[in-house]
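Enquirer: Any chance you could fold what I've pasted below:
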Amino acid sequence: MVTDKEAAKEPCPAVDADLVQRLRDCYDTFMAAEPRILRRKMNRQLSYQACEDVAHEAYLKVARKVMKGQLGPDVQLAGYLRRTSRNLALDTLRQQARLSSLEETGLHMAVPGQRRSADDFDPMEELVVPTIDAMPLSRPRKVVQLQSQGLDDRQISEVLGIETDRVQRDRYSALIELRGRLGGYIRDGHRKKTTRRVEKDR
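Expert: Presented below is the predicted three-dimensional model:
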């Protein structure tokens, strides 16, 4: 049995207050978008409620790591939360597959695995989202993060507490920065079309 004196001697983990605040700031955005994204990623094999549960569990799992000092200040929280929720969703599907195989011998549910071919390459997931996560912390970054997660202008304005015209201006600023960062991946013809479209929307 551990006495109070012995417990007092155990060093407390160093908790990064800024990281804790960033995690808190992520909650509404993450929980608003992740269940819908998870359901799509899992080929609708999980119910929306199950995806909500997985997203919440993922957030709590990451929160525990933050509070234990297991994540450094440079961690990309949005990406880390997404990876954690995807892994938990896959574990849930595998568990369902095992239960199903017990009930129906020889029948196994297909579980999404790693990408295996170039045809499965997802530019949004592989290029755009990581580039957004690497942008400096700002409201324009939050706007395009929310948009990349499927929220429309009205939903974004509600989450951030700003007017929709401010959402549009912030998105324009973010798109200029994103075009600069992703310039090497954009073909010349498409870059011109994109530029004209953005200027028209301005």
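Enquirer: going forward, measure contacts and count neighbours with C-alpha atoms only.
Expert: Fine.
Enquirer: and residue 55, how far is that from residue 95?
Expert: Noted for residue 55: a distance of 17 Å to residue 95, by CA to CA, to the nearest Å.
Enquirer: So those two - more neighbours on which side?
Expert: The neighbour comparison of residue 55 against residue 95 (other CA atoms under 10 Å) goes to residue 55, with 27 against 12.
Enquirer: What residue, apart from its backbone neighbours, is nearest that one spatially?
Expert: Spatially, and ignoring its direct neighbours in sequence, residue 55 is nearest to residue 85 (5.5 Å; CA to CA, 6 or more residues apart in numbering).
Enquirer: Could you report the separation of that neighbour from residue 157?
Expert: To residue 157, residue 85 is 25 Å away according to CA to CA.
Enquirer: for comparison, sequence B:
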Amino acid sequence: MKSIAIFCGSSSGANFTYTSAAKDMAAAIVERNLRLVYGAGSVGLMGVVADEVLRLGGQVLGVIPQFLVDMEVGHTGLTELIVTETMHERKLAMAEASDGFIAMPGGIGTLEEIIEAFTWTQLGVHAKHCGLFNVHGYYSHLSGLLDHMVKERFLKDTHAEMLHMGADAGALLDLVMSKQGMDRQGKWLG
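Expert: Reported below is the predicted structural model:
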């Protein structure tokens, strides 16, 4: 079974659209017979997407550091749970367990996670695609920043194209999961 890592907020955000979109993403994951890999939180959009995948009969792997378990924010009803010592170990475990990455709306942690996964793709550490679920225009400003980076020659067009963006959960999942990555010379195959 292929797996998709979803990075998202431990808050539900200011707009109900985010919660609705989390449920749409969960349904799209289950419809495609993908396993959800996420940060194992029980609150915010993290809890919503995990609860909905489970409710629909899907598989969920949560990865959480011990200090968050100690704060009682971990989800207790997952298919599988990995408890790590550090945040770095958490991100590595999630990356190793996943075939692609999507960021839903979230805060600094969500942004940091998708940018790190995207950087690893750009550098050839892995050949997994990344996506931004642009719910309610949430990532439009980041898209503009990436365009600016390309214009100022700090980011290559070919690298910017490795980060997909869309507002339809199913279409974005299909795009991220259907790409084939890069060959050994760093040429994009997808």
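Enquirer: Got a TM-score for the pair?
Expert: Overlay of the two chains. TM-score (TM-score structural alignment, normalised by the length of the second structure): 0.28; 99 aligned residues with a CA RMSD of 6.0 Å.
Enquirer: picking that back up, in the helix or strand hosting the residue nearest to residue 55 of the first structure, which residues are buried?
Expert: Counting by DSSP states H and E, the element that carries residue 85 of the first structure is helix 77-103. Within helix 77-103 of the first structure, the residues that qualify as buried are 77-78, 81-82, 84-86, 88-90, 92-94, 96-97, counting by 16 or more other CA atoms under 10 Å.
Enquirer: with these in mind, which one is nearest to residue 197 of the first structure?
Expert: Residue 197 of the first structure lies nearest to residue 78 out of the buried residues of helix 77-103 of the first structure, by CA to CA, at 28.2 Å.
Enquirer: contacting residues for that closest one?
Expert: By CA atoms under 8 Å, 6 or more residues apart in numbering, the residues touching residue 78 of the first structure are 26, 30, 133.
Enquirer: Tell me which of those fall in helices.
Expert: Among these, the ones falling in helices (DSSP state H) are 26, 30, 133.
Enquirer: out of those, which is most surrounded?
Expert: When those are compared by neighbour count (other CA under 10 Å), residue 30 ends up highest, at 20 neighbours.
Enquirer: how close does that residue get to residue 55 of the first structure?
Expert: 8 Å.
Enquirer: And for residue 40 of the first structure?
Expert: 13 Å.
Enquirer: Same question for residue 80 of the first structure.
Expert: Applying CA to CA, the value for residue 80 of the first structure to residue 55 of the first structure is 12 Å.
Enquirer: and what of residue 87 of the first structure?
Expert: Residue 87 of the first structure is 10 Å from residue 55 of the first structure, by CA to CA.
Enquirer: in the second structure, which spans are strands?
Expert: Residue ranges of the strands in the second structure, as given by DSSP state E, are 3-7, 35-38, 60-65, 80-84, 101-103, 130-133, 163-166.
Enquirer: Mean neighbour count and distance to residue 112 of the second structure for those strands - can I get that in JSON lines?
Expert: Shown next, in JSON lines, are those (neighbours: other CA atoms under 10 Å; distance: least, CA to CA, whole Å):
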{"stretch": "strand 3-7", "mean neighbour count": "25", "distance to residue 112 of the second structure": "10"}
{"stretch": "strand 35-38", "mean neighbour count": "26", "distance to residue 112 of the second structure": "14"}
{"stretch": "strand 60-65", "mean neighbour count": "24", "distance to residue 112 of the second structure": "16"}
{"stretch": "strand 80-84", "mean neighbour count": "17", "distance to residue 112 of the second structure": "18"}
{"stretch": "strand 101-103", "mean neighbour count": "26", "distance to residue 112 of the second structure": "10"}
{"stretch": "strand 130-133", "mean neighbour count": "26", "distance to residue 112 of the second structure": "13"}
{"stretch": "strand 163-166", "mean neighbour count": "20", "distance to residue 112 of the second structure": "14"}
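Enquirer: okay if I get the ones you listed as a markdown table plus distance to residue 44 of the second structure?
Expert: Listed next are the strands of the second structure as a markdown table, based on distance: least, CA to CA, whole Å:
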| stretch | distance to residue 44 of the second structure |
| --- | --- |
| strand 3-7 | 12 |
| strand 35-38 | 13 |
| strand 60-65 | 15 |
| strand 80-84 | 18 |
| strand 101-103 | 14 |
| strand 130-133 | 16 |
| strand 163-166 | 21 |
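Enquirer: Of those strands, give the one that comes closest to residue 45 of the second structure.
Expert: Evaluated with CA to CA, those place strand 3-7 nearest to residue 45 of the second structure, the distance being 9.3 Å.
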